[in-house]
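Asker: Give me coordinates for this.
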Amino acid sequence: MTLKSTLAGILVAGSLAGALAGGAQAQTLGIGTMGQGTSGYSMGSAIAKVLADNGVNALVQPSAGTSAYLPLIDMGELDLGIANAIEVAEAMTGTGVFEGKQLANIAPAARLYPFHVGVFVRDDSGIETIADLAGKSVTYGYTSQVTINRVVDAILASAELSEADVTPVMVPNVVRGAEDFAAGRADGAFFAIGSGKVTETDAAVGGLHFVPVPDDEASVARLQEIVPQAYVTTIEPADNRTGVDEAMPVMAYDYMLVVGAHVPDETVGEIVTILRDNADVLAESFGGFRGMDPDDMIVDIDVPYHPGAVAALGDN
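Answerer: Alright, predicted model coming up:
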């Protein structure tokens, strides 16, 4: 985090300390997100705009990643954040990436929308199932995005495969993985479905497709044994879903709005109510929100939600 952004965070925190007692109308809420150009930043910006349009001031505070801003929410220096369900559960329980670094003062406030992911391969590869990846080279490692290793492990496990059954191509992040794939160094690469980088890679290699995840009960159980917050859902082709040429089951996990325990229940209730009632406006600002279900904003991710969110949305 830069000195400039750190000072900005301190200033925001200072203004919040004096404003919390005055109700949501008087606050400037700090929203932690990934850096500019990421989907997390776009989500946070869309949320900040909708809140501001409905009388709740909010300021996006981008940083290097969830490991940087979730602790700030835990300490009360930021109020809200964007994170996936896997990260939220691990942070709250002090497991996985957050082993020994439990964040006891954060909680999910709302499910934003499902995030669809998968492994893509070249159209001429002959790979049509996850089981076909056995003996093939697959991007792995993800030293800058460590949660993704477990996600890839879960996808492989759905077909009774593991890292030992493929040839790992070590990459620091998904972008580098796509680039190595395009350069011919990997037979399969992990990425989020609907990302612009997938469309770019498709053009570079002359055609690619995502590999469907098996959706029978046993396969899903193996996947969820590794990532309990994930699930398998069927998606349809769409203009922004390069590599999805027909209806297919894929792995998904949810993006969540995270809130600090210091934020009053009534403020959290007001925030989630505004988001629920403006789902269509959110979708206009950022396409990912087209997957948001206003009637299903509290889902089980194995950790408790903020009580203000439960009071406003109901315990689904």
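
Asker: From now on I want contacts and neighbour counts done on CA atoms only, so please keep to that.
Answerer: Noted.

Asker: helix, strand or coil for His116?
Answerer: Following DSSP: H, G, I helix; E, B strand; the rest coil, the label given to His116 is strand.

Asker: I'd say it and Phe190 touch.
Answerer: No: the pair His116 / Phe190 is not scored as a contact, 11.1 Å apart, by CA atoms under 8 Å.

Asker: Look at the two and report which has more neighbours.
Answerer: Between His116 and Phe190, Phe190 has the larger neighbour count (other CA atoms under 10 Å), namely 26 against 21.

Asker: Could I get the full set of helices for the stretch 51-200 of the chain?
Answerer: 66-74, 85-93, 147-157, 174-182, 196-205 (DSSP state H, counting those that start in this stretch).

Asker: so Tyr255 sits in a strand?
Answerer: Yes: judged by three-state DSSP, Tyr255 forms part of a strand.

Asker: got the contact list for it?
Answerer: By CA atoms under 8 Å, 6 or more residues apart in numbering, Tyr255 lies in contact with 82-85, 111-115.

Asker: Return the distance of it relative to Pro71.
Answerer: To Pro71, Tyr255 is 18 Å away according to CA to CA, to the nearest Å.

Asker: Surely Gly9 is in contact with Gln61?
Answerer: Yes: counting by CA under 8 Å, Gln61 is a contact partner of Gly9 at 7.3 Å.

Asker: Following up with a second sequence; could you model it the same way so I can compare the two?
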Amino acid sequence: MKKKRLLLSMVFLLALSMILAACGSNDTSGESEGSGDKGGEKAAEETLKFMSVLTGGTGGTYYPLGGAFAKIIKDETGIDANAETTGASAENMTTLKNGEAEIAFSQTDIASYAIEGKLMFKDNKVDNVQAIATLYPETIQIVTTKKSGIKSVEDLKGKKVSVGAPGSGTVANAEQILEVHGMTFDDIKKQDLSFDESTQGIQDGTIDAAFVTAGAPTGAVESLSATEDVVIIPIEQDKIDALIKKYPYYVKDEVPANTYKLTEAVTTVAVQAMLVARSDLSEKVVYDVTKAIFENLDKVTHAKAKAIKVENALNGVGIEVHPGAQKYFDEKGIKPAQ
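Answerer: As a prediction, the model looks like this:
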């Protein structure tokens, strides 16, 4: 009997040791960080379950578009996407840098400043964000009135000109446009006013002109056109070419005839609204998101959706495109406009 018990005990211990050995061979928790951990991270990326879409304020365009995009992403990819209100472009780039969201809206110029560590990002350079696609133009409108006598950018010399609120992207737009015309802020009597303050100043006669970067028609300028003969100062083609060559996030644009009661279209430039993503998102995730959005634009009811076209998605991007988005555009034969 004792021998039988001893034999059973030995068999039990042998079986137990084999089970423990098998468990140990599959346990990677004690390994140094290497290919096993990276594989786990990749798997998590490939099966992303939640995505934050950073937009802007509730009164702007980014938020309703972001809500529509989030629904499309959820319906088409299974990722539980949610649109979040934010302070828009600059804040969005910083939030992505901090890893607190996955994709976001931004102006193309603001995204470029962030990646290059310029202007408002001088001490806060962003190095983990890539482009998904450009969406629609945000037009740079140099606004004045017929009674001012201003007909060209050069005519702004010596005039009181608003260049936008301090720290805004409009300030940089104004500086760069003056630059290609051989001018600086020293050549004008610079005023730092919001759009509403700018158009009110033009109406009151306290300033002569203003730079406004926004989708046309812009409410503040429309209000001005109700009481004044609005003039949008054109930018000539050679200056547009020089601007785009030096600052590739610009694109040629126009303010259409009949906008602000204009009798004919006015040639100008625009930066663009764009979608960006954290660069550490997997190629598959960003490919699926890009495909979902561009193949379901008919489900977006916001008026700006009509301006979003896949053939324009790489125009004026200004920063590196995420490999997942690039894969989709390669499949569709989409290339940047020359």
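
Asker: Need the TM-score between these chains.
Answerer: After superposition, the two chains reach a TM-score of 0.81 (TM-score structural alignment, normalised by the length of structure 1), with 288 aligned residues with a CA RMSD of 2.6 Å.

Asker: Could you look over the helices of the stretch 51-200 of structure 1 and pick the most buried one?
Answerer: Highest mean neighbour count among those (mean count of other CA atoms under 10 Å): helix 85-93, with a mean of 23.

Asker: superposed on structure 2, where does that one end up, distance-wise?
Answerer: Helix 85-93 of structure 1 differs from its equivalent in structure 2 by a mean of 1.3 Å after superposition (mean CA distance after the TM-score superposition for structure 1).

Asker: That helix aligns to what range in structure 2?
Answerer: The aligned range for helix 85-93 of structure 1 in structure 2 is 108-116, by TM-score structural alignment.

Asker: Now find how far off-centre that stretch is within its chain.
Answerer: Centroid displacement of stretch 108-116 of structure 2 relative to its chain, using CA atoms, centre = their mean, to the nearest Å, is 9 Å.

Asker: Name the surrounding residues that touch it.
Answerer: Contacts of stretch 108-116 of structure 2 (CA under 8 Å, 6+ apart): 89-90, 93, 119-121, 124-127, 129, 134, 169, 249-250, 271-274, 316-319.

Asker: And these, which of them are buried?
Answerer: Using 16 or more other CA atoms under 10 Å as the burial test, the contacts of stretch 108-116 of structure 2 include 89-90, 93, 119, 121, 124-126, 129, 134, 169, 249-250, 271-274, 316-319 as buried.

Asker: still on that earlier bit, what sits in contact with each of Gly9 and Gln61 of structure 1?
Answerer: Gly30.

Asker: More neighbours: these two, which one.
Answerer: Comparing Gly9 of structure 1 with Gln61 by other CA under 10 Å, the one with more neighbours is Gln61, at 25 against 19.

Asker: corresponding residue for that one in structure 2?
Answerer: By TM-score structural alignment, Gln61 of structure 1 lines up with Glu84.

Asker: Which residue lies closest in space to that match, excluding its sequence neighbours?
Answerer: Leu54 (5.1 Å; CA to CA, 6 or more residues apart in numbering).

Asker: Can you report how many residues lie near the one you found?
Answerer: For Leu54 of structure 2, the number of neighbouring residues by other CA under 10 Å comes to 31.

Asker: quick one: contacts for it?
Answerer: Here Leu54 of structure 2 is in contact with 66, 83-86, 88, 92, 101, 103-105 (CA under 8 Å, 6+ apart).

Asker: same thing but at 10 Å, please
Answerer: 62-63, 66-67, 82-89, 91-93, 95-96, 100-106, 275-276 (CA atoms under 10 Å, 6 or more residues apart in numbering).

Asker: That one -> structure 1?
Answerer: With TM-score structural alignment as the criterion, Leu54 of structure 2 matches Gly32.

Asker: and if you look at Ser162 of structure 2?
Answerer: Checking TM-score structural alignment: Ser162 of structure 2 goes with Thr139.

Asker: wait, doesn't that match sit right on Ala189?
Answerer: Yes: counting by CA atoms under 10 Å, Ala189 is a contact partner of Thr139 of structure 1 at 5.1 Å.

Asker: which residues do the two both contact?
Answerer: With CA under 10 Å, 6+ apart, Thr139 of structure 1 and Ala189 have common neighbours 119, 152, 169, 174, 176-178, 180-181.

Asker: any idea which of these is closest to Thr28 of structure 1?
Answerer: Nearest to Thr28 of structure 1 out of these is Val174 (CA to CA; 33.8 Å).

Asker: count of residues packed around the closest residue to Ser152 of structure 2 other than its chain neighbours?
Answerer: With sequence-adjacent residues excluded and distances taken as CA to CA, 6+ apart, Ser152 of structure 2 is closest to Ile233, at 5.7 Å. For Ile233 of structure 2, the count of nearby residues is 22 (other CA under 10 Å).

Asker: Now do the same for Ile233 of structure 2: its match in structure 1.
Answerer: Checking TM-score structural alignment: Ile233 of structure 2 goes with Val211.

Asker: likewise Asp253 of structure 2?
Answerer: Per TM-score structural alignment, Asp253 of structure 2 is aligned with Thr233.

Asker: Please compute how far the helix or strand its match falls within lies from its chain's middle.
Answerer: Per DSSP states H and E, Thr233 of structure 1 falls inside strand 231-235. Relative to the centre of its chain, strand 231-235 of structure 1 is centred 15 Å away, using CA atoms, centre = their mean.

Asker: Please give me every residue in contact with Phe190 of structure 1.
Answerer: 117-121, 138-140, 148-149, 151-152, 155, 173-175, 177-178, 181, 198, 210 are the contacts of Phe190 of structure 1 under CA under 10 Å, 6+ apart.
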